[in-house]
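Novice: I'll drop the sequence and a predicted model, then ask my questions.
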Amino acid sequence: MNPTSSLLEDIRNVNLSYLLLVQRLLNEDRDQAMFRLKLEPEMAKKLSDLPVSELAKLASSSQLLCHFALDSTEALTTLTGEGRTNDLQRTHEAILLAGRSDASEKVLSGGKRRG
């Protein structure tokens, strides 16, 4: 197996694992999953309704379907830095990650929030 085909196989495996996790999160608590995954209701419904055979097709993309949520080295440093992991730190992490999409959404929509 050459390095490229090995890499593509790894991407397919990550994609399938991610899609299965997405479905599980949506089935367990749709509202929380939509918040964590930053999904619109229509996309959440579509993803939760897809059969495994369709998930497998989608996972076969050569592109990663998930993305890295941290968009700055400061956020990465804050989340990986020294200190105790406690409820306050986890809350701060959630705020950092949730705030990222909100700011991006404002930029994409010209400063207006969709709702």
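Specialist: Looks like it arrived, so ask away. Residues are numbered from 1 along each chain as shown.

Novice: CA only for contacts and neighbour counts going forward, please
Specialist: Noted.

Novice: which residues in this structure form strands?
Specialist: Along the chain, no segments are classed as strands by DSSP state E.

Novice: now for the lengthiest helix in the chain, which elements pack on it?
Specialist: Counting residues, the longest helix found in the chain (DSSP state H) is helix 3-28. On a contact count with 3 or more C-alpha pairs under 8 Å, 6 or more residues apart in numbering; DSSP states H and E, helix 3-28 meets helix 30-37, helix 41-49, helix 52-59.

Novice: dropping in the other structure now:
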Amino acid sequence: METNQILDEIREINLGYMLLAQQLLREDKATAMYRLGIGEDLANIVENLTSSQLLKMAASNMLLCRFRFDDQLIAEILSSHHRDRALAQSHATILMAGLPAEAVA
């Protein structure tokens, strides 16, 4: 994959992520903060971004979203093919709920 193509893909992912995050925050802020793994300060910033600001952020050459975990157990639970998928997802959700939300530095 060429560098320009990679950068285009990153921008597309960023834009989709930022639009989804903003929509989630505007619909149900508390649930969105939990699902996004962010604190209230960052939630307020994202929620109040103008379209122009959102597009500028999305145009970054680095991914704005990231994995919320670096725990092998959570990764294995989320990627496993158990018969009871709902139970596995619930287990992962419980484990991830204990992780701290990201804060604006």
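Specialist: Yep, it's here. Just so we're clear, the structure is a prediction, and the values are computed from it rather than from any experiment.

Novice: TM-score, when you put one on top of the other?
Specialist: TM-score for the superposed chains, counting by TM-score structural alignment, normalised by the length of structure 2: 0.83, backed by 102 aligned residues with a C-alpha RMSD of 2.1 Å.

Novice: So for residue 100 of structure 1, which of the helices and strands packed on helix 3-28 of structure 1 sits nearest?
Specialist: helix 30-37 (11.7 Å; C-alpha to C-alpha).

Novice: Check which residues of that closest one are buried.
Specialist: Buried residues in helix 30-37 of structure 1, counting neighbours by 16 or more other C-alpha atoms under 10 Å, are found at 30, 33-34, 37.

Novice: Let me have those residues in a markdown table, adding distance to residue 47 of structure 1 as columns.
Specialist: Shown next, in a markdown table, are the buried residues of helix 30-37 of structure 1 (distance: C-alpha to C-alpha, whole Å):
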| residue | distance to residue 47 of structure 1 |
| --- | --- |
| 30 | 11 |
| 33 | 12 |
| 34 | 11 |
| 37 | 12 |
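
Novice: Show me the two of the residues you listed that sit farthest apart.
Specialist: The span of the buried residues of helix 30-37 of structure 1, defined through C-alpha to C-alpha, is set by 30 and 37 at 10.2 Å.

Novice: Measure how far stretch 12-25 of structure 1 is from the centre of its chain, please.
Specialist: 10 Å (C-alpha atoms, centre = their mean, to the nearest Å).
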